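> sequence plus the predicted model coming up.
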Amino acid sequence: MESEQHTEGKPESVKDVRICQSRAVDVDGVWQMIRERAEAIVEDEHGLRVLLEDVILSRNSLSEALSVRLSRKLSREDMTREELMPLLGGIMEDEPSLIEGVARDLCAIVGRDPACDSPLQPLLFFKGFHAISTYRMSHHLWDAGRKELAMYFQSIASEVYGVDIHPAARIGCGIMLDHATSFVVGETAIIEDNVSILHEVTLGGTGKETGDRHPVVRSGVLLGAGVKVLGRVELGEGAKVGAGSVVLDDVAPHTTVAGVPAEVVGVSREGAPALEMDQHLDCRGHI
């Protein structure tokens, strides 16, 4: 057994964290769009009839539909669908703001992903959305003191989606997790609102520190595929990180970085790169 003791990390210094603070979303309106799209599809795609009837057309709300969809994905011998559905539904009933975050995630995907033309698609098919939604359930359980059950959901989500998000991490609303495979988020990481993240991104720690040891990602940030951000570094509002980069130091707001280790290569052309999804580095703005 190793004899070294964990060293204490830096004390929490993050102020004014913006988690789900943007304008409210019309949850009922999002649900209506989903139902209307399902009604149109079921007439033409008879192979999807059972799925659409079970998840959408026989349900009365977005929260009910989500509990069904996640239960179909996450159920197994340890916890059956019949056990999962009321558990997930109860979580959303206990925390109504959770379903608002879900609806904002759906709207973010529709608004930023040109391959998506309806909130029905991520609800049914996109594992990035499923993974973030499962995290939202586990985070609620973690905050409620039900840590073992929260970690159970983390474990199952890692197996099913290939995404590993610690339930203690703090993640805002309007998140687009595109493709999602191999996305990893550590225990003390913070992701603010309206962030877009591609596959194989890691928000990790370094060494054996305890305490606040994972990254802080401010609103509007775009993280390209394969980005690794390690340690208690802060990515400022509207920053952009090029694909494959390794970030070990703070990134100033509205700054573009790339490379291993990442260096400043320009200034973000957009106020919120996450919303535009433009992954050009724009070196013309180099400082």
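Cool, got the structure. These numbers were taken from a predicted model, which means no experiment stands behind them. Numbers count the residues shown, from 1 in each chain.
> when you work out contacts or count neighbours from here on, use the C-alpha atoms and nothing else.
Fine.
> residue contacts, the most centrally placed residue in the chain?
Centroid-nearest residue in the chain, with C-alpha atoms, centre = their mean: residue 132, separated by 4.1 Å. By C-alpha atoms under 8 Å, 6 or more residues apart in numbering, the residues touching residue 132 are residue 177.
> wait, residue 75 touches residue 85, no?
No: the criterion here is C-alpha atoms under 8 Å, and residue 75 misses it with residue 85 at 9.4 Å.
> OK, contacts around the residue lying closest to residue 276 once chain neighbours are set aside?
Spatial nearest neighbour of residue 276, excluding adjacent residues (C-alpha to C-alpha, 6 or more residues apart in numbering): residue 112 at 6.8 Å. Applying C-alpha under 8 Å, 6+ apart to residue 112 gives the contacts 176, 275, 276, 277.
> separation between residue 112 and residue 285?
Using C-alpha to C-alpha, to the nearest Å, one gets 24 Å for the distance from residue 112 to residue 285.
> before we move on, the earlier item: widest-spaced pair of the contacts of residue 112?
The largest separation in the contacts of residue 112, counting by C-alpha to C-alpha, is between 176 and 276 at 11.7 Å.
> more neighbours: those two, which one.
residue 176 (28 against 16; other C-alpha atoms under 10 Å).
> that one contacts residue 192, correct?
No: the pair residue 176 and residue 192 does not pass the contact test of C-alpha under 8 Å, sitting 11.9 Å apart.
> run a quick neighbour tally on residue 211.
16.
> now residue 68
Around residue 68 there are 22 residues (other C-alpha under 10 Å).
> and the one 5 residues further on, by the same measure?
Per other C-alpha under 10 Å, the neighbour tally for residue 73 reads 15.
> this is the comparison structure:
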Amino acid sequence: MSATAPLHHTDTFWQTLKQEAEQVIRQEPLLASFIHACILAHHNFEAALSFILSNKMKDDVMQVLAIREVFDEAYMLEPAIVDAAISDIKAVFDRDPAVHSYLTVLIHFKGFQSIQVHRLAHYLWKRRRTDLALFIQSRNSQVFGVDIHPAAQFGRGVMFDHATGIVVGETTVIEDNVSILQSVTLGGTGNESGDRHPKIRQGVMVGSGAKILGNIEIGRGSKVGAGSVVLSDVPAHVTVVGVPAKIVGRPCCENPCETMDQNVLED
């Protein structure tokens, strides 16, 4: 690439990450070895991401290099996974007021990391490597406290805030630009088979502890209040609260996922 050629957005993102890493080392020298191993020792974002995630997923039987080879394969054969990871980091950076760098999300936030591990499991599931996909799912649950079936479909710009206790069933669909808080269940209503899990449309925010059960749709730009139990379709651009959940108003913005405003009394 010539010196005057424009950088691909992945390259631009990677340059920003390296600058943030160098700043951390200047401010906190005790983290120098850690930051170098996670970021500065690598030649691009996907190499750093596979290093970080494979070291999280390893166990006494499945060694880090074996898992890293699978991540590297997925990123090479399906570059959209890498693009989605960048969108997920940017989503957290934009939505979480406690976050002041992309690097923080990448190396510290288990919600982000668990989604990226799921993206690998889904990659394997689509290629009928189901046993390995289920192993990755199991490790994801053990390491991060997040249980996502490998078949579940995720869009881009998905944020798991805090993440602990999130459960996502097999036929769930989570579209682009969705925010989900801790202890949320996207599950079925029993032991039925087939398409039996929720469809979460763009712009939705699901509050902590909410349970959304069955093959139902949460309409675009809607908000599900904390602790609610949703058992039927939710129209677009409404706020639902309660057990069972009922419409109580309309969100104050088009995409509640972006503002993360959980005060449903203002809707």
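Received, thanks. Quick caveat: nothing in here was measured; it's all calculated off a predicted structure.
> let me see the contact set for residue 59 of structure 1.
Contact analysis of residue 59 of structure 1 by C-alpha under 8 Å, 6+ apart lists residue 65.
> that one maps to what in structure 2?
Superposed on structure 2 with TM-score structural alignment, residue 59 of structure 1 falls opposite residue 42.
> go on, residue 132 of structure 1?
Using TM-score structural alignment, residue 132 of structure 1 sits opposite residue 115 in structure 2.
> ok, back up a step: among the contacts of residue 112 of structure 1, which recur in structure 2?
Compared against structure 2 with both residues aligned by TM-score structural alignment, their matches' C-alpha atoms under 8 Å, those retain 275, 276, 277.
> export those residues to TSV and tack on distance to residue 64 of structure 1?
Compiled in TSV, those are given as follows (distance: C-alpha to C-alpha, whole Å):
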residue	distance to residue 64 of structure 1
275	29
276	31
277	31
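> just the residues you listed now: which is nearest residue 225 of structure 1?
The closest of those, once distances to residue 225 of structure 1 are taken by C-alpha to C-alpha, is residue 277, at 11.8 Å.
> what about the closest one, neighbour count?
Neighbour tally, residue 277 of structure 1, other C-alpha under 10 Å: 19.
> likewise residue 271 of structure 1?
If you count neighbours by other C-alpha under 10 Å, residue 271 of structure 1 ends up with 15.
> next one: residue 60 of structure 1
12.
> on that earlier part again, secondary structure for the contacts of residue 112 of structure 1 - can I get that in CSV?
Shown next, in CSV, are these (DSSP: H, G, I helix; E, B strand; the rest coil):
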residue, secondary structure
176, strand
275, helix
276, helix
277, coil
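> could I get those residues in JSON lines, plus columns for distance to residue 31 of structure 1?
Formatted as JSON lines, those follow (distance: C-alpha to C-alpha, whole Å):
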{"residue": "176", "distance to residue 31 of structure 1": "19"}
{"residue": "275", "distance to residue 31 of structure 1": "22"}
{"residue": "276", "distance to residue 31 of structure 1": "25"}
{"residue": "277", "distance to residue 31 of structure 1": "25"}
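> which one in structure 2 is aligned with residue 7 of structure 1?
Aligned by TM-score structural alignment, residue 7 of structure 1 pairs with nothing in structure 2.
> distance check, the closest residue to residue 7 of structure 1 other than its chain neighbours against residue 169 of structure 1.
Once flanking residues are discounted, residue 7 of structure 1 sits nearest to residue 209: 4.9 Å by C-alpha to C-alpha, 6+ apart. Remark: distance between residue 209 of structure 1 and residue 169 of structure 1 (C-alpha to C-alpha) = 16 Å.
> hang on, the earlier thing: any idea what the residue nearest to residue 7 of structure 1 aligns with in structure 2?
Aligned counterpart of residue 209 of structure 1 in structure 2: residue 192 (TM-score structural alignment).
> burial measure for its match, as a count.
9.
> check which helix or strand covers the match of residue 132 of structure 1.
Using DSSP states H and E, residue 115 of structure 2 sits within helix 110-126.
> show me what counts as buried in whichever strand or helix holds residue 48 of structure 2.
Element membership for residue 48 of structure 2, per DSSP H and E: helix 45-57. Within helix 45-57 of structure 2, the residues scored as buried using 16 or more other C-alpha atoms under 10 Å are 45, 46, 47, 48, 49, 50, 51, 52, 53, 54, 56, 57.
> in structure 1, what range does the helix or strand following it match?
Once helix 45-57 of structure 2 ends, the next helix or strand along the chain (criterion: DSSP H and E) is helix 64-77. Helix 64-77 of structure 2 corresponds to residues 81-94 in structure 1, going by TM-score structural alignment.
> mind reading off the mean deviation between the matching stretch and structure 2?
When structure 2 is superposed, stretch 81-94 of structure 1 averages 1.2 Å from its matched positions, counting by mean C-alpha distance after the TM-score superposition for structure 1.
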